[in-house]
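K.L.:
Kindly generate the corresponding structure for this input.
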Amino acid sequence: GLPESLVQREQQRILQSIIRDNMARSYFEDSGAWAGRCVVLGAGNVSSIGLQDVLNKVFCENYKCVLKLNPVNDYLGEIYEQAFRVLIDAEVLEIVHGGAEVGARLVRDVATTAVHITGSSRVHDAIVHGDPPLDKPITSELGCVTPIMIVPGKWSQRQLRYQAVNVASMLVNNASFNCNAAKVLVTAKHWPQRKEFLDALRHVLAKTETRFAYYPGAEQRHADFCVAYPDAVVSSDCVPQGHLPWVLASGLDVNVVAQLAFNEEAWCGVLAEVPLAVETPADFLSSAPEFCNQHLFGNLSCGIIIDAATRRSVSDAYEHAIDQLRYGAVAVNAWPAVVYALGVTPWGAYPENTLGAISSGLGFVHNTRMFDGIEKCVLEAPFRSMIYPPWMVDHQRPLAVAKAFTWLEAYRY
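P.N.:
Here you go, the predicted model:
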């Protein structure tokens, strides 16, 4: 046979050719004309979403854009206009304000040739299947019951504490108004450290200040989950007006697949835990993806937490689990939001959805490398980061870090 080095070089050449032929094709195949006008219906929870959606539509898909701001963060309009003045002056971008009525008029306008929405599946379906039905293409990012799979291993006390803070941070950031907030912890029922880990997580949540529940409808959604899981409230003492206590509902029955936590994105500070009746890490890595794929709403992003020793011991099962997970983003030992935040990693639902069964949406944004045919993005991180992540709830100087990052991005060139 051929020498191994020659085979590897040939495989690399073929891979490079495939990638080259499936990148930025619109720049090489089109005549240079704009694809049309896309109405981007902005999200109300994270300030960067609307702008990044616009960037993808303009530079990756050749659309001129109208960005309709969400009333929840309408105050961002002036900042957006300053940041994107070049595109606005070139008549590539227009920023408009208003509620649902304004959005509906823009979507139905004859000059609009495409739509992109970040929001809920209910709003998406109202647009697509309304009267009259939508007659133009739409892409979307619609949220998810985000699972975090805890692969059983032998952890030190320091590692237990770190991962408890890690998971808590995935829940409480932005008052849990994130489409990638941790919503279901999938654990191994017979993991010897399961109770210890859950106790550590409850302790972190109990010590973490509650957040102002600024998003409309949060109080009712929170109340619905508290009714469904009445013994799950972690922090209820001296909660300020307008805040909501953290909720951790543990020990959910894996066989009751119709329950609220599996089928409804809480969109508030609620986390559920479901233990799978497995004995080994390899069994867990086989069962957990199957459970998530089949029984949890959505296919946007998920997370796996696994220590290095366990990963080495079950490397084949680990790789198989990554392959089997039907999510657009898989984050290992990191909050799935990191895939969103990097900006160079594609962000979107696993490509199996349809307009009739939309789940977490259609299409990818943040496609900075301009890839075609994206299935998923996999981000792998160390079990314990050498640099303490600034989004951790007990980080001592997150504002200073954020300011330093902003300065770096603004002036490094």
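
K.L.:
contacts and neighbour counts: CA atoms only from here.
P.N.:
OK.

K.L.:
For the stretch 301-413 of the chain, which segments count as strands?
P.N.:
301-305, 329-332, 347-348, 364-365, 377-380 (DSSP state E, counting those that start in this stretch).

K.L.:
out of these, which comes closest to G77?
P.N.:
The closest of the strands of the stretch 301-413 of the chain to G77 is strand 364-365. By C-alpha to C-alpha, the value is 21.0 Å.

K.L.:
Which strands or helices does the closest one pack on?
P.N.:
helix 49-59, strand 347-348 (3 or more C-alpha pairs under 8 Å, 6 or more residues apart in numbering; DSSP states H and E).

K.L.:
same thing but at 10 Å, please
P.N.:
helix 49-59, strand 138-141, strand 347-348 (3 or more C-alpha pairs under 10 Å, 6 or more residues apart in numbering; DSSP states H and E).

K.L.:
Including distance to V227 and mean neighbour count, could these go into a markdown table?
P.N.:
Listed next are the helices and strands packed on strand 364-365 as a markdown table, based on distance: least, C-alpha to C-alpha, whole Å; neighbours: other C-alpha atoms under 10 Å:
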| stretch | distance to V227 | mean neighbour count |
| --- | --- | --- |
| helix 49-59 | 32 | 20 |
| strand 138-141 | 29 | 23 |
| strand 347-348 | 32 | 28 |
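
K.L.:
Let me know which of the strands of the stretch 301-413 of the chain is tucked in deepest.
P.N.:
Comparing the strands of the stretch 301-413 of the chain by mean neighbour count (mean count of other C-alpha atoms under 10 Å), strand 301-305 comes out on top with a mean of 29.

K.L.:
Would you mind giving the strands of the stretch 301-413 of the chain as a markdown table with distance to D224 added?
P.N.:
As requested, those are exported to a markdown table (distance: least, C-alpha to C-alpha, whole Å):
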| stretch | distance to D224 |
| --- | --- |
| strand 301-305 | 24 |
| strand 329-332 | 29 |
| strand 347-348 | 28 |
| strand 364-365 | 32 |
| strand 377-380 | 33 |
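
K.L.:
Another for comparison:
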Amino acid sequence: MIELPGSGQGFLDTSVATVNRNFLGTLGANVIAEPSVIKKLGAGFRNAMARLEYGTIAINSWTGLGFLTATAFWGAFPGHTIDNVQSGIGVVHNALLIDSAERTVVTGPFRPFPRSFAHGEFALFPKPPWFVTARSAQKAGALLAAFAAKPSWAKMPGIFISAFRA
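P.N.:
So this is what the prediction gives:
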């Protein structure tokens, strides 16, 4: 565990500098922040995310969504060498063939439906299976893993039914 000083923008800037300098790997980073805090920090929040050296940044979401989106760039933050590979060299997906992509940023709701609606946020309905409180997360995860191992359109209804029970 690590404890960092500061609050607001100072805390965010310290956090970004710390993970860029001290953490191993640069494949993905999750950032959890209340929408009101993101709005209050404004450009400072966006600039901090731009300084975060990770291939996929998930703001109130799951980095796996970056992987699941075939058009998005997926890979470690650029700059690793064969002597210091960390999270890898190169990318996969990037179906739009964007040259010299650095990262993918995905965002999601801070609160699941229906609480998100009460706070003016857009949220998926039903609750996404990767939410900690999703009742069907284990079943949906097992079905997704089975689909990944042996894809079949026949498996899709079971995946969707499980996800909708979250």
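
K.L.:
and of the helices and strands packed on strand 364-365 of the first structure, who's closest to Q396 of the first structure?
P.N.:
Using C-alpha to C-alpha, these put helix 49-59 closest to Q396 of the first structure, at 26.4 Å.

K.L.:
Where in the second structure does the helix or strand following the closest one align, residue-wise?
P.N.:
Later in the chain than helix 49-59 of the first structure, the nearest helix or strand by DSSP states H and E is strand 63-68. Under TM-score structural alignment, strand 63-68 of the first structure corresponds to no residues of the second structure.

K.L.:
Strand 63-68 of the first structure versus helix 49-59: what angle between them?
P.N.:
160 degrees (axes from the mean of the first three to the mean of the last three C-alpha atoms, to 10 degrees).

K.L.:
Pull up the aligned stretch in the second structure for whichever helix or strand comes after strand 63-68 of the first structure.
P.N.:
Next helix or strand after strand 63-68 of the first structure toward the C-terminus (DSSP H and E): helix 77-83. Against the second structure, there is no aligned range for helix 77-83 of the first structure (TM-score structural alignment).

K.L.:
same for helix 77-83 of the first structure, what does it pack against?
P.N.:
Counting by 3+ C-alpha pairs under 10 Å, 6+ apart, helix 77-83 of the first structure packs on helix 49-59, strand 63-68, helix 85-89, strand 93-96.

K.L.:
quick one: which of the ones you listed is nearest N299 of the first structure?
P.N.:
Nearest to N299 of the first structure, of those and by C-alpha to C-alpha, is helix 49-59 at 18.6 Å.

K.L.:
Make a markdown table from the helices and strands packed on helix 77-83 of the first structure and add distance to F262 of the first structure to it.
P.N.:
As requested, these are arranged in a markdown table below (distance: least, C-alpha to C-alpha, whole Å):
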| stretch | distance to F262 of the first structure |
| --- | --- |
| helix 49-59 | 26 |
| strand 63-68 | 32 |
| helix 85-89 | 42 |
| strand 93-96 | 36 |
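
K.L.:
mind checking which of the ones you listed is nearest A104 of the first structure?
P.N.:
Short answer: strand 63-68, nearest of these by C-alpha to C-alpha, at 10.4 Å.

K.L.:
for the helices and strands packed on helix 77-83 of the first structure, which one sits closest to V365 of the first structure?
P.N.:
Nearest to V365 of the first structure, of those and by C-alpha to C-alpha, is helix 49-59 at 5.7 Å.

K.L.:
which other helices and strands contact that closest one?
P.N.:
strand 36-41, strand 63-68, helix 77-83, strand 93-96, strand 114-118, strand 364-365.

K.L.:
how about these, which one is nearest G373 of the first structure?
P.N.:
Comparing these by C-alpha to C-alpha, strand 364-365 comes nearest, at 9.9 Å.

K.L.:
The second structure: matching residues for the closest one?
P.N.:
Taking TM-score structural alignment, strand 364-365 of the first structure hits residues 91-92 over in the second structure.

K.L.:
got it, and stretch 310-327 of the first structure?
P.N.:
Using TM-score structural alignment, stretch 310-327 of the first structure pairs with 37-54 in the second structure.

K.L.:
The longest helix that the second structure contains vs the first structure, mean deviation?
P.N.:
Scanning the second structure for the helix with the most residues, using DSSP state H, yields helix 8-22. Compared with the first structure after the fit, helix 8-22 of the second structure shows a mean deviation of 0.7 Å (mean C-alpha distance after the TM-score superposition for the first structure).

K.L.:
Buried residues, that helix. List them.
P.N.:
Q9, L12, D13, T14, S15, V16, V19, N20 (16 or more other C-alpha atoms under 10 Å).

K.L.:
tell me which of those residues is nearest to A43 of the second structure?
P.N.:
Closest to A43 of the second structure, out of all of the buried residues of helix 8-22 of the second structure and judged by C-alpha to C-alpha, is Q9, at 10.3 Å.

K.L.:
what are the ranges of the helices in the stretch 101-250 of the first structure?
P.N.:
121-128, 157-172, 194-207, 218-228 (DSSP state H, counting those that start in this stretch).

K.L.:
ok so, going back, specify the stretch among the helices and strands packed on strand 364-365 of the first structure that is closest to Q12 of the first structure.
P.N.:
Here strand 347-348 is closest among these (C-alpha to C-alpha), at 25.7 Å.

K.L.:
wait, V39 of the first structure sits on A114?
P.N.:
Yes: judged on C-alpha atoms under 10 Å, V39 of the first structure makes contact with A114 at a distance of 6.4 Å.

K.L.:
if you count what's nearby, which of those two comes out ahead?
P.N.:
Neighbours of V39 of the first structure and A114, each counted by other C-alpha atoms under 10 Å, are more numerous for V39; the result is 29 against 22.

K.L.:
Next one: the more buried one from V338 of the first structure, what distance?
P.N.:
From V39 of the first structure across to V338 of the first structure, the span is 26 Å (C-alpha to C-alpha, to the nearest Å).
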